[in-house]
Structures are given as structure tokens and as C-alpha cells.
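1. just the structure for this:
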Amino acid sequence: MPSKELCLSVPSTPSAVVDARRRLSAQLRVWQLSLPAEALHDIELVAGELLANAVDHASQGGASVVVRLDGAVLRIEVCDSSDALPRRRSPGLDEESGRGLCIVAALADRWGAEHVPPGKRCWAEFGVVDGLGCSTSPVGGSGFTARSVREESR
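-> Model (predicted):
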């Protein structure tokens, strides 16, 4: 199966994150992935979390997102201009933020972050099936992988 790709520029506004997530969802339907509704929701949620983190933590300039379907692997990459790599936290029950990467780690098959000029790239991967029912074994992995940061297992 040839690879498919969606590229978006996302301004640094919460409404732009919502719009980008909707566009991603629409594109996944166009690609006719044989996914249960729950799996599609998980992918949308992870994309939204990665985008929200980029918009919240990056300096001016917004973010870019690339969604690539290559064989049975769907990869979401979000780049922004901040060089600070994210770290997973354990927020208290009364904290309003800090759960995004925990959600990403729980739902993605693999995820990570790495430095790229001029900032960083955060990514997540999912094993998927195309509209023809073609698949390989799901993406396996140890959860978080990052350059210049420690490795963790999910």
C-alpha cells in the first residue's frame, strides 16, 4: 500500500487545535481505515494532546502536524519551536493539567520526542488496518523513546 500523508500548519490558538483535530479525523475517514470507533477516537485524542502541548508550551509560531499512513503504521508528528522535550508527570488529583503525555502513553503503541531544528518533534504511532483489510502485526515498542531524554516503558 502506498503511503499517505496529511500536513497542516497550526496557529497558536486553542481553536486551531480543535480545527486541526477535526481535519485529521476527516482525513482518516477518507483513508478508509478499518478501525473501530474507539480506536479512531484514541488516535484523535492523542493528536489533540500532542497539538495542545505544542500550542501551550512552544514560543511564537504555532506548530506543524504531519499524519502519515505507511503500510500498517499510522504516525502523528507534531513539531514546534520549543527545544524543551516533554516529560511525563504524575499530577495530583486537584491539578488541572499534566495528564496529556500519560494519555498519549496509554493509547499509542509507541511515542516519543526528539530535538529537530528549530525545536522538537513529538510523535505517536498506531498499528492500523487499511480499508482493504490489509495489515501486518501491530506496532510494538517500549512506549516512550526520546533522544536526549531517558527511556521509559509504558
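2. going forward, measure contacts and count neighbours with C-alpha atoms only.
-> Fine.
3. so what touches stretch 3-22?
-> Identification of contacts with stretch 3-22 by Cα atoms under 8 Å, 6 or more residues apart in numbering yields 24, 27, 44, 47-48, 51-52, 55-56, 60-71.
4. out of those residues, which sit inside strands?
-> Those of these mapping onto strands are 63-70, per DSSP state E.
5. next, the second sequence, to be compared with the first:
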Amino acid sequence: MTRCVLPGEISGVLLADVRLVNAPESASAARRIVKAVACAWGAAAVADRAELLVCELVANATKHARDRLGTNLRLVVSRDDDRLRIEVHDANPALPRVRHGGLLEENGRGLLLAETLADRLGWQVLARGKAVYVELAAWPVLPK
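-> Got it, this is the predicted structure:
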């Protein structure tokens, strides 16, 4: 399920805000950061899924970002109640499309995978580009 939020909105607790070089190698750095953050904040149960999802988001941003290779992407990880939210920002304002590729296509299924594995997939237009995010239910909801 996709959801739109206000541009630049980060609700909850900011856990990480990191600039990454817009290059394929940044996917592995993003995976390490997300895994460390998830484990440090008691969300180890979703750490493997979070690693896979951030890898897909960074790979898509690297492939489709308007900026040339070598410029920055932004990785934002936050916690909102029971959810771990992972955002990847890039400078391309074109919104992503979830594709249902054919069996013989070698790529193009990253967002479909993200939509399947995440509890929520969404994107938001920013002043400069966009943010694509996933959310994972990571903690039990405590009664108020």
C-alpha cells in the first residue's frame, strides 16, 4: 500500500540521516547502516528485510537519479510508533512506477519486491527531487 506525506516530513524519532555517493557501491553501505540502526534500536527481527529493501531503494535511486554518478543520495531512517521507516532521497523528480515485468526480463522488479516485502511503500515529491520509502512494523504497539 502506498502513502503520501508532506514534503520533508519526518515523524517520530530520527535514527539516521546519511549522505551517500550516487554510485552502485552505496547499496552495501546503506545495508550496513540500516542493519546497525535496526539492531541498535531493538528491531533485529526486521533487520534482514530492511537490508534487502534499502538495497533495492538505493539501486533504483542510483539507476534513475537525474544527478550524475558521484553526487549524493540521502538515506533517512526513522521510527514512528511501531514502524521502522527507511527513505532514500534523490534529485530526480520523476515518480517511481511499480512494474510487473515479464518472466524473461532481467530487471525492473525492485519496487514490486519492495511493495511485497514492506508493510508500506510510498514516495513524496521534495523541493529537489523525491524520497522513496518503505515502512516495516518492527515493534509492538504499546497501549496508551
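6. kindly provide the TM-score of these chains.
-> TM-score for the superposed chains, counting by TM-score structural alignment, normalised by the length of the second structure: 0.81, backed by 128 aligned residues with a Cα RMSD of 1.7 Å.
7. ok so, going back, turn the ones in strands among the contacts of stretch 3-22 of the first structure into TSV, including distance to residue 122 of the first structure and neighbour count.
-> Below are those laid out as TSV (distance: Cα to Cα, whole Å; neighbours: other Cα atoms under 10 Å):
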residue	distance to residue 122 of the first structure	neighbour count
63	11	24
64	11	20
65	10	24
66	11	17
67	12	22
68	14	17
69	17	25
70	18	14
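8. any idea which of those is closest to residue 97 of the first structure?
-> residue 63 (19.9 Å; Cα to Cα).
9. alignment lookup: that closest one to the second structure.
-> Using TM-score structural alignment, the partner of residue 63 of the first structure in the second structure is residue 73.
10. same deal with residue 82 of the first structure?
-> Match for residue 82 of the first structure (TM-score structural alignment): residue 92.
11. now residue 52 of the first structure
-> So, by TM-score structural alignment, residue 52 of the first structure is matched to residue 59.
12. so how far is residue 82 of the second structure from its match?
-> 26 Å (Cα to Cα, to the nearest Å).
13. and the match of residue 52 of the first structure, what is it in contact with?
-> 24, 27.
14. ok and the longest helix that the second structure contains relative to strand 72-80, angle-wise?
-> Of all the segments of type helix in the second structure, defined by DSSP state H, the longest one is helix 47-64. Helix 47-64 of the second structure and strand 72-80 are oriented at 150 degrees to each other (axes from the mean of the first three to the mean of the last three Cα atoms, to 10 degrees).
15. helix 47-64 of the second structure vs the first structure, average distance?
-> Here the mean offset of helix 47-64 of the second structure against the first structure after fitting is 1.1 Å, by mean Cα distance after the TM-score superposition for the first structure.
16. in that helix, which residues are buried?
-> Across helix 47-64 of the second structure, burial judged by 16 or more other Cα atoms under 10 Å covers 47, 49-62, 64.
17. correct me, but the match of residue 82 of the first structure touches residue 63?
-> No. Contact criterion Cα atoms under 8 Å: residue 92 of the second structure and residue 63 do not qualify, at 10.4 Å.
18. quickly list what's touching both of those two.
-> Counting by Cα under 8 Å, 6+ apart, residue 92 of the second structure and residue 63 have no common neighbour.
19. specify, as a residue range, where stretch 119-133 of the second structure falls in the first structure.
-> Counting by TM-score structural alignment, stretch 119-133 of the second structure corresponds to residues 109-123.
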